[in-house]
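Novice: Sequence and predicted model, in that order:
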Amino acid sequence: MTSKTYAYEVAVRAEAVLGEGPTWDAAAGRLIWLDILGARVNTYDPVSGHRTVRVTDQHVGAAKPRAGGGLVLNLRDGVALLDADDSFRWLHHEPVPGRRANDAAVAPDGSLWAGTMRYDEAPGGGTLSRFTGDGSAETVLDDVAVSNGTGWSPDGRLMYYIDSPTRRIDVFDHDGRHVTGRRVFAEIEEGAGFPDGLTVDADGCVWVALWDGAAVRRYTPDGALDRVISLPTPRITACAFGGADLTDLYITTARVGLDAPHPVAGSLLVVPGAGKGLAQPAFAG
């Protein structure tokens, strides 16, 4: 494992209750990130420093760019489309009492793989579902507690997935639409926190944010831990590469449940030059 020290910077100082979902929007040259419990979709342009905040009517688990412009949102009551003119419409409306949206990712074919969880985090209360641009939905996993990080290998043949309470990063074989052969890719040891969001880099390595672990870890394609980025606040939620050359690692953090939050808790952090990310597809809808 490398002993290199990574220095973080505060990209956006904020007090997000549950900062999450960093996503690089290449077409707009900006980073999208969320405050799930604050019901806010944020954008940040690292070149100009320009920021925007949009308050949603519901808790929002994910916001991803669409191929035709605008955003697809994973909301408490389903998946919705936000057009470039700010008009809103449901793509798939399915409210379930006590359940909310959580992390989501866009697959190589442009479909959205969106997770849910119960507010009380009850085992089996969450799902992972696949949505296409025409609004069709397919449940992929129906026995999840806290559906979290999802990502694909550079060739698209593997899908990585996290159900946080298991303390595992799992890997599936992916044929372009379906996943099979679930197995353990890596496990987070007791006392090191829980795996949350993830991203896959250009070398096929998996970067994982550790909730209550104050760190982001990188695992090689064979599941070996080879890098650790230590951070000053415990609730690290997700990470994604951004910037024009996809070499800057953006990291979201949370304040929820902390009695004495560190000054950067809830902020958007960045580690310049941390690695090399993969260009992410836009939602085909």
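Specialist: It's in.
Novice: C-alpha only now, for contacts and for neighbours.
Specialist: Fine.
Novice: I'd like to know how far Asp173 sits from Lys64.
Specialist: 24 Å (C-alpha to C-alpha, to the nearest Å).
Novice: the more surrounded of those two?
Specialist: Lys64 (26 against 17; other C-alpha atoms under 10 Å).
Novice: what's near enough to touch the more buried one?
Specialist: Counting by C-alpha atoms under 8 Å, 6 or more residues apart in numbering, Lys64 touches Thr23, Asp25, Ile32, Leu71, Val72, Leu73, Ala105, Val106, Ala282, Phe283.
Novice: which SSE is the fifth one in?
Specialist: If I follow you right, that is Val72. According to DSSP states H and E, Val72 maps onto strand 71-75.
Novice: Identify the residues contacting that strand?
Specialist: The contact list for strand 71-75, computed with C-alpha under 8 Å, 6+ apart, reads 58-66, 79-84, 100-104, 114, 283.
Novice: Among those, name the buried ones.
Specialist: For the contacts of strand 71-75, a neighbour count by 16 or more other C-alpha atoms under 10 Å gives the buried set as 58-66, 79-82, 100-104, 114, 283.
Novice: For the helix or strand just after the strand holding Val72, name the packing helices and strands.
Specialist: Once the chain leaves strand 71-75, the next helix or strand it forms, by DSSP H and E, is strand 78-82. Where contact means 3 or more C-alpha pairs under 8 Å, 6 or more residues apart in numbering; DSSP states H and E, strand 78-82 is packed against strand 71-75, strand 88-93.
Novice: With respect to Val264, which of those lies nearest?
Specialist: When the helices and strands packed on strand 78-82 are compared by C-alpha to C-alpha, strand 71-75 sits nearest Val264, at 26.0 Å.
Novice: In strands, which of the contacts of Lys64 appear?
Specialist: When DSSP state E is applied, the contacts of Lys64 are split such that Thr23, Asp25, Ile32, Leu71, Val72, Leu73, Ala105, Val106 fall in strands.
Novice: out of those, which is most surrounded?
Specialist: Among those, Ala105 has the most neighbours (other C-alpha under 10 Å), with 29 neighbours.
Novice: In space, what's closest to that residue - neighbours in sequence excluded?
Specialist: Excluding the flanking residues, the one nearest Ala105 by C-alpha to C-alpha, 6 or more residues apart in numbering is Trp113, at 5.4 Å.
Novice: element containing the one you found?
Specialist: Trp113 is part of strand 112-118, with elements assigned from DSSP H and E.
Novice: Quick one: list the elements packing against that strand.
Specialist: Packing contacts for strand 112-118, counted by 3+ C-alpha pairs under 8 Å, 6+ apart, involve strand 99-106, strand 126-131, strand 147-152.
Novice: Measure how that strand sits relative to strand 99-106, angle-wise.
Specialist: Between the direction of strand 112-118 and that of strand 99-106, the angle (axes from the mean of the first three to the mean of the last three C-alpha atoms, to 10 degrees) works out to 160 degrees.
Novice: what about strand 112-118, distance to the chain center?
Specialist: Its chain's C-alpha centre lies 11 Å from the corresponding centre of strand 112-118 when counted by C-alpha atoms, centre = their mean, to the nearest Å.
Novice: Please compare the first structure with the one that follows:
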Amino acid sequence: MQVDTAVPAAARSGRAPTWDIGTETLLWTDPPARSAHRFVPGRTDHAMELPQQVSAAKTRSLGGLALHLTEGIALFDSTGSHRTWLVYWAREGVQAGATAIDAKGRLWATTLGADGWLARVTGDGSASIVLRGLPAANGIAWSPDSTRMYLTDGSGRIDVLDFDLDSGQCGERRPLCEIDGEPGGLAVDADGRLWVAIADRGEIRCYTAEGALERTIPLPAQRPTDCCFGGPDLTHLYITSATDGVADPTEADGSVLIIWNLASGLRPHSFAG
């Protein structure tokens, strides 16, 4: 399996790769560097500097971006020049974590810290804490039919919750599978398989919907952090990586990697706000 470099970078901790269907570009962030990026395949990588850490940049149905910042969720207009706070939840010792958009356009975000939580945010800015006790939740995804939500939280496993798309309600959290490693972000393909970045093993692993390990792909980056499907047909897997925590970084560490024509990904959704 050939793994190439899509974006040569030295990101401290690349995060939240997100394919923007409207522009056919890749959004990704580097929280410690306080930067959000838009990569135009085959051309260039544009960086936007921000006043605080940003863990994710997601497209909005009204145009512009929704950014998950340390102090909450902020909306940027299509020019990137005007910012407004949608949800402000600044707390001492709390950092921005994972972010995902469900099929109804709701934004789901975690915070990192001893009292980390999972919050649901609607387009009008209404926010509810759905789960507490998530100190290191790094990944959120849904099954193709949106009846299951998947979470990785640094506990050495992937968890699953029954999910009701219409109401946005979650069932009880339960283990899907144990992982001998540190699971980071994850992506789900059209067949319901889970592709997970294993941060301390330098691997991407594929698990079935039943939690069975199907495939392991070694990577040239030592600390992969997250992944998403992108490209014109959503068949390429983009993988972010980090240099933080890597003793002897190589050129691949901190770059955004790509595996071509790996599987068919799910269509990403935009935030309805």
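Specialist: Now that the structure is in, tell me what you want to look at. This is a predicted model, so every value here is computed, not measured.
Novice: Need the TM-score between these chains.
Specialist: The TM-score (TM-score structural alignment, normalised by the length of the second structure) is 0.97; 270 aligned residues with a C-alpha RMSD of 0.9 Å.
Novice: Mind putting the helices and strands packed on strand 112-118 of the first structure into TSV with distance to Leu269 of the first structure?
Specialist: Written out in TSV, the entries for these read as follows (distance: least, C-alpha to C-alpha, whole Å):
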stretch	distance to Leu269 of the first structure
strand 99-106	18
strand 126-131	28
strand 147-152	18
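Novice: among the ones you listed, which is nearest Val53 of the first structure?
Specialist: When these are ranked by proximity to Val53 of the first structure (C-alpha to C-alpha), strand 99-106 comes first, at 19.0 Å.
Novice: quick check: the closest one aligns to which part of the second structure?
Specialist: With the alignment judged by TM-score structural alignment, the segment of the second structure matched to strand 99-106 of the first structure spans residues 94-101.
Novice: Looking for the alignment partner of Val8 of the second structure in the first structure.
Specialist: To be clear, residue 8 of the second structure is Pro; Val isn't right here. Under the alignment (TM-score structural alignment), Pro8 of the second structure pairs with Arg13 of the first structure.
Novice: again with Gly185 of the second structure
Specialist: Across the two structures, Gly185 of the second structure finds its equivalent in Gly197 of the first structure, going by TM-score structural alignment.
Novice: and the gap between that match and His93 of the first structure?
Specialist: Gly197 of the first structure sits 25 Å away from His93 of the first structure when distances are taken as C-alpha to C-alpha.
Novice: Settle it for me: which of those two has more neighbours?
Specialist: Gly197 (32 against 14).
Novice: so the more buried one touches Asp103, yeah?
Specialist: Yes: look at Gly197 of the first structure against Asp103 with C-alpha atoms under 8 Å: they come within range, at 7.4 Å.
Novice: Contacts only, for Gly197 of the first structure.
Specialist: By C-alpha under 8 Å, 6+ apart, the contact set of Gly197 of the first structure is Gly21, Asp103, Asn148, Gly149, Thr150, Ile162, Val208, Ala209, Leu210, Thr237, Ala238, Cys239.
Novice: swap the cut-off to 6 Å and go again
Specialist: Residues in contact with Gly197 of the first structure (C-alpha atoms under 6 Å, 6 or more residues apart in numbering) are Asn148, Gly149, Val208, Ala209, Thr237, Ala238.
Novice: The last one against Ala209, yeah?
Specialist: I take that to be Ala238 of the first structure. Yes: assessed by C-alpha atoms under 6 Å, Ala238 of the first structure is found in contact with Ala209 at 5.1 Å.
Novice: residues near Gln169 of the second structure, how many?
Specialist: Close neighbours of Gln169 of the second structure, defined as other C-alpha under 10 Å, add up to 12.
Novice: Now do the same for it: its match in the first structure.
Specialist: Under the alignment (TM-score structural alignment), Gln169 of the second structure maps onto His178.
Novice: Distance of that match relative to Gly78 of the first structure?
Specialist: In this structure, His178 of the first structure and Gly78 of the first structure are 21 Å apart, going by C-alpha to C-alpha.
Novice: What of Ala27 of the first structure?
Specialist: 25 Å.
Novice: Give me the more crowded residue out of those two.
Specialist: Between Ala27 of the first structure and Gly78, counted using other C-alpha under 10 Å, the more crowded position is Gly78 (19 against 11).
Novice: any idea what the more buried one aligns with in the second structure?
Specialist: Under the alignment (TM-score structural alignment), Gly78 of the first structure pairs with Gly72 in the second structure.
Novice: Go ahead and confirm its match touches Val87.
Specialist: Yes: contact criterion C-alpha under 6 Å: Gly72 of the second structure and Val87 qualify, at 5.4 Å.
Novice: what's around the counterpart of Gly257 of the first structure in the second structure, how many residues?
Specialist: Taking TM-score structural alignment as the alignment basis, one finds that Gly257 of the first structure is matched in the second structure by Gly245. By other C-alpha under 10 Å, the residues close to Gly245 of the second structure number 12.
Novice: so how far is Leu213 of the second structure from the closest residue in space to Gly245 of the second structure that isn't next to it in sequence?
Specialist: Nearest non-adjacent residue to Gly245 of the second structure, counting by C-alpha to C-alpha, 6+ apart: Arg223, 7.9 Å away. Counting by C-alpha to C-alpha, the gap between Arg223 of the second structure and Leu213 of the second structure amounts to 20 Å.
Novice: and those two? which has more neighbours close in?
Specialist: Arg223 (29 against 15).
Novice: I'd like the distance from stretch 29-39 of the first structure to the chain centre, please.
Specialist: In terms of C-alpha atoms, centre = their mean, the centre of stretch 29-39 of the first structure is set 10 Å apart from its chain centre.
Novice: What are the contacting residues of that stretch?
Specialist: Where contact means C-alpha under 6 Å, 6+ apart, the residues beyond stretch 29-39 of the first structure that reach it are 16, 18-25, 40-45, 55-56, 58-61.
Novice: what's the first-to-last distance across that stretch?
Specialist: Taking C-alpha to C-alpha, stretch 29-39 of the first structure runs 23 Å from one end to the other.
Novice: Would you check the span in the second structure matched by it?
Specialist: Stretch 29-39 of the first structure lines up with residues 24-34 of the second structure when matched by TM-score structural alignment.
Novice: And the matching stretch, what's buried?
Specialist: For stretch 24-34 of the second structure, burial by neighbour count (16+ other C-alpha under 10 Å) applies to Thr25, Leu26, Leu27, Trp28, Thr29, Asp30, Pro31, Ala33, Arg34.
Novice: Which of the helices or strands spans the corresponding residue of the second structure for Asp170 of the first structure?
Specialist: In the second structure, the residue equivalent to Asp170 of the first structure is Asp159, according to TM-score structural alignment. Of the helices and strands defined by DSSP H and E, Asp159 of the second structure is found in strand 157-164.
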